[in-house]
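> any chance you could fold what I've pasted below:
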Amino acid sequence: MNSRVSALPLSTHTSANEALTQRLPSSLQLKQQLPLSLALSQQVAAHRQAIRAILEGEDSRLLVVVGPCSIHDPQSALEYAGKLARLAHEVSDKMLLVMRAYVEKPRTTVGWKGLAYDPHLDGSDDMVGGLNLSRDLMREMLRLGLPVATELLQPMATSYFDDLLSWVAIGARTTESQIHREMASGLGMPVGFKNGTDGGVGVATDAMRSAAHPHRHFGVDSQGHPAIIQTQGNPDTHLVLRGGHRGPNYDQHHVARIEDDLQRLNIASRIMVDCSHANSGKDPLRQPAVFNDVLEQRLNGNRALIGMMLESHLFEGCQALGPTLRYGVSVTDGCLGWEATEQLLRQASRKLRNT
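Modelled structure (predicted):
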């Protein structure tokens, strides 16, 4: 993890109100500097197809996207990934485990925006270093045999990582964005749209229908030039329930009502439940209860529930950014610890084998 593409110096300017700019390397340059081998490219393609098969009901396994709320320390992230890779092999007959590698974080006002923005955690916003580090870290996770997932927040950053990803989330704050719907329509992997922060699914179902259609939109090509992007439409989208201001929406009553809405709109009923956020009342230790409730719904025959998402790190809880950080503890939302995560997923695999 030593290669690095450099940026050009800050531009000069004369106006007091003019923003400083610094030219980034193009996504093509970064991909050439940190390339994906043919074997890893084939692995990513196979993982994408496996997830599609789950969405289509051709693969009966449970899809589980699991990992830190956000990655701030590559060492602890890789230690976590190593543990997850070993567990993924153990439970592969009943579950497809996908590494959550979130390097961008949405902010309601201000705050740390993620590894891709501020890899030194000090407000220096070395985005060139962040892009290098994030891409190299994802490659290391792929080398462990794991599918990699992230939330795509800044569309301009997407092309730096798109060849590495097997699954993508569009967050509750951006699901309503036309720009993100256009972006999703051109992605080559399955995309999960989260319900809005109010807990309603209308915004997400609109997004799924939009992303399924071809678009022509403004964008940036692989060499960094402004371009007209033409997309073919993405048929591999699904809904992610994360609760909302009015409370959780993972229970049997909510799921049944949401399935009716999807059927009425002629949208395939394929639903993932995010066990964190409002579904757990923002208490990371309540995630197993949410997970097990959804698992029981699935064991009782609801095949529309194709998967779950867990926020999990080496150790439970969270911590504020500061000069001294505890190893393996989230600096954003609180997480379930690894031991509890491992126990939960092993128990789930046993239940699934016994059905």
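> drop to CA atoms for contacts and neighbour counts, all remaining ones
Fine.
> which of the residues in stretch 225-242 are buried?
Across stretch 225-242, burial judged by 16 or more other C-alpha atoms under 10 Å covers 231, 233-242.
> go on, stretch 152-160?
So, applying 16+ other C-alpha under 10 Å, buried residues of stretch 152-160: 152-153, 157, 159-160.
> those in helices, which ones?
A157 (DSSP state H).
> closest one to R107 out of the buried residues of stretch 152-160, please.
R107 lies nearest to L153 out of these, by C-alpha to C-alpha, at 10.5 Å.
> that closest one - nearest residue in space that isn't next to it in sequence?
Distance criterion C-alpha to C-alpha, 6 or more residues apart in numbering; nearest residue to L153, sequence neighbours excluded, is E104 at 6.4 Å.
> on that earlier part again, what's the closest of the buried residues of stretch 152-160 to R346?
L152 (29.5 Å).
> surely that closest one meets T158?
Yes - at 6.4 Å, L152 and T158 qualify as touching, with contact defined as C-alpha atoms under 8 Å.
> which residue ranges of the stretch 51-200 of the chain form helices?
Under the criterion DSSP state H, counting those that start in this stretch, the stretch 51-200 of the chain contains helices at 74-90, 127-143, 155-158, 178-185.
> tell me which of the ones you listed lies nearest to K31.
That would be, of those and by C-alpha to C-alpha, helix 127-143, which comes in at 8.6 Å.
> quick one: that closest one to helix 74-90, angle?
Interaxial angle, helix 127-143 versus helix 74-90 (axes from the mean of the first three to the mean of the last three C-alpha atoms, to 10 degrees): 20 degrees.
> I have a second one here; can you model it like the first so I can compare?
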Amino acid sequence: MTHFPLPTGRTENLNVTGFTPLVTPRELKRALPLTPAAERTVLAGRRAAQDILHGRDDRLLVVVGPCSVHDFGQAAEYAERLARLRARVQNRLEVQMRVYVDKPRTTVGWRGALIDPDMTGANDMNAGLRRTRELMIRVCELGLPVATELLDPFAPQYLFDAVAWACLGARTAESQTHRVMASAVSAPMGFKNGTGGGLKLAVDAIVAASHPHAFFTVDDDGRACIVHTKGNPDGHVILRGGRSGPNYAPPFVQEAAELMRAAGLIPAVMVDCSHANSGSDHTRQALVWRDVLGQRLAGQTALKGLMLESNLRPGKQPIPADLTQLQPGVSVTDACVGWDETEALLLWAHAALEGHPS
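Now for the predicted structure:
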């Protein structure tokens, strides 16, 4: 791998071991352009999410897929299955696929396919960018919109023309850097409550991101620049539970809606069926899913969406020293429900909503 010469000095780079050249956004997009079919999917997915969040579309926005992509071939197989299922339920559900490639860590650990695509510690980010963009375009070409998490400050310039929906996670929703970045994103943005469970943090993040900002980034040619934004008008709260337990029950949904109204926002709430809402037990995601659907059927119109962590096979596995021992289709981060349960839950939700038209 090519490295830049390490600048020397007595006061800088004391803990740096090297610099590696990075492909520019323009170079990557030239090599892997967004195809017309993929572009149509992105635009339609964004428009559908916007219409749902603003009450112009009474369908439910469903963001479903692996906790994190670690095998690009298996992710493509999952996408093909989900695209077929999306077509079966699209009159009541707007299904978009989680293509999460950049993982926040509480301390240390594998940081995702964008950073370390080979899971070897080599951190070949050029390969991570290329493979991620290839996958996102492939998913979009199936007619399946891509959903992802905004984490790395430079990733949007490389990837977000292929993204229909994005979010800030529990660890970044309070970060000023990420809030101002979210103000520039062209797609609707979800904001999770913090790990402590407080809902106002997420609402404050939506308000912050809805306003104009300026921040440092790079342009398509990789030049450092200041970007000026006009704000993102499509923010919404994602309830994911907290240290005190789940927060998907009716009082929490109502609290989130009231906090949004008080802040001058249109109430729009998504529930994450995983994380603290399921006690990090993937077998409990279905309980959360059915409870939230029940609230929606009972008339809670602030509920606009659901998130499900799902993979080809259920559960999770550690990353082995010998990568040939990885079980195909099993998550290496949070435990996921398997494909069979995923399909059953989406078909159940579709049938329930079909029987109770708005």
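> of the helices of the stretch 51-200 of the first structure, which is nearest L164 of the first structure?
helix 127-143 (7.0 Å).
> how about L187 of the first structure: what's its closest non-neighbour residue?
N234 (6.8 Å).
> nope, I319 of the second structure is what I meant
V332 (6.2 Å).
> quick one, what contacts the counterpart of V203 of the second structure in the first structure?
Aligned counterpart of V203 of the second structure in the first structure: T205 (TM-score structural alignment). Shown in contact with T205 of the first structure (C-alpha atoms under 8 Å, 6 or more residues apart in numbering): 239, 262, 267.
> secondary structure and distance to H213 of the first structure for those - can I get that in a markdown table?
Below are these laid out as a markdown table (DSSP: H, G, I helix; E, B strand; the rest coil; distance: C-alpha to C-alpha, whole Å):
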| residue | secondary structure | distance to H213 of the first structure |
| --- | --- | --- |
| L239 | strand | 17 |
| L262 | helix | 17 |
| I267 | coil | 13 |
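> still contacting in the second structure, which of those residues?
Retained in the second structure: 239, 262, out of the contacts of T205 of the first structure (criterion both residues aligned by TM-score structural alignment, their matches' C-alpha atoms under 8 Å).
> closest one of the contacts of T205 of the first structure to Q287 of the first structure?
L239 (18.7 Å).
> wait, the closest one sits on G196?
No - between L239 of the first structure and G196 there is no contact under C-alpha under 8 Å: 10.9 Å.
> shared neighbours, the two?
A204.
> can I get the buried residues of stretch 152-160 of the first structure in TSV with distance to M95 of the first structure?
As requested, these are exported to TSV (distance: C-alpha to C-alpha, whole Å):
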residue	distance to M95 of the first structure
L152	24
L153	27
A157	30
S159	29
Y160	29
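> of the buried residues of stretch 152-160 of the first structure, just say which sits nearest to N17 of the first structure.
Nearest to N17 of the first structure among those, with distances taken as C-alpha to C-alpha, is A157, at 25.6 Å.
> and S269 of the first structure, what's its match in the second structure?
Aligned by TM-score structural alignment, S269 of the first structure pairs with P267 of the second structure.
> what's the local residue count around its match?
25 (other C-alpha atoms under 10 Å).
> now stretch 75-84 of the second structure: which residue numbers in the first structure?
Taking TM-score structural alignment, stretch 75-84 of the second structure hits residues 77-86 over in the first structure.
> what's the mean deviation for the matching stretch versus the second structure?
Mean deviation of stretch 77-86 of the first structure relative to the second structure after superposition (mean C-alpha distance after the TM-score superposition for the first structure): 0.6 Å.
> could you dump the helices of the stretch 51-200 of the first structure to a markdown table with distance to L121 of the first structure?
Shown next, in a markdown table, are the helices of the stretch 51-200 of the first structure (distance: least, C-alpha to C-alpha, whole Å):
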| stretch | distance to L121 of the first structure |
| --- | --- |
| helix 74-90 | 12 |
| helix 127-143 | 10 |
| helix 155-158 | 19 |
| helix 178-185 | 27 |
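> excluding chain neighbours, what is closest to the match of S269 of the first structure?
A257 (4.8 Å).
> helix or strand: which one has that neighbour?
helix 250-262 (DSSP states H and E).
> about what we covered before: distance of the match of S269 of the first structure from F72 of the second structure?
P267 of the second structure is 36 Å from F72 of the second structure, where distance means C-alpha to C-alpha, to the nearest Å.
> again with W289 of the second structure
Taken as C-alpha to C-alpha, the span from W289 of the second structure to F72 of the second structure is 27 Å.
> more neighbours: which of these two?
W289 (22 against 16).
> and D283 of the first structure, how far from E316 of the first structure?
From D283 of the first structure across to E316 of the first structure, the span is 11 Å (C-alpha to C-alpha).
> common neighbours of these two, please.
Shared contacts of D283 of the first structure and E316, counting by C-alpha under 8 Å, 6+ apart, come down to G334.
> these two - which one has more neighbours?
More neighbours surround E316 than the other of D283 of the first structure and E316, with 21 against 17 (other C-alpha under 10 Å).
> and the strands in the first structure?
62-67, 95-100, 148-151, 167-170, 191-194, 215-220, 226-231, 237-241, 271-274, 305-311 (DSSP state E).
> go through those strands and name the closest to S41 of the first structure.
Comparing the strands of the first structure under C-alpha to C-alpha, the one sitting nearest is strand 148-151, at 12.3 Å.
> that closest one: average distance to aligned residues in the second structure?
Mean for strand 148-151 of the first structure is 0.4 Å (mean C-alpha distance after the TM-score superposition for the first structure).
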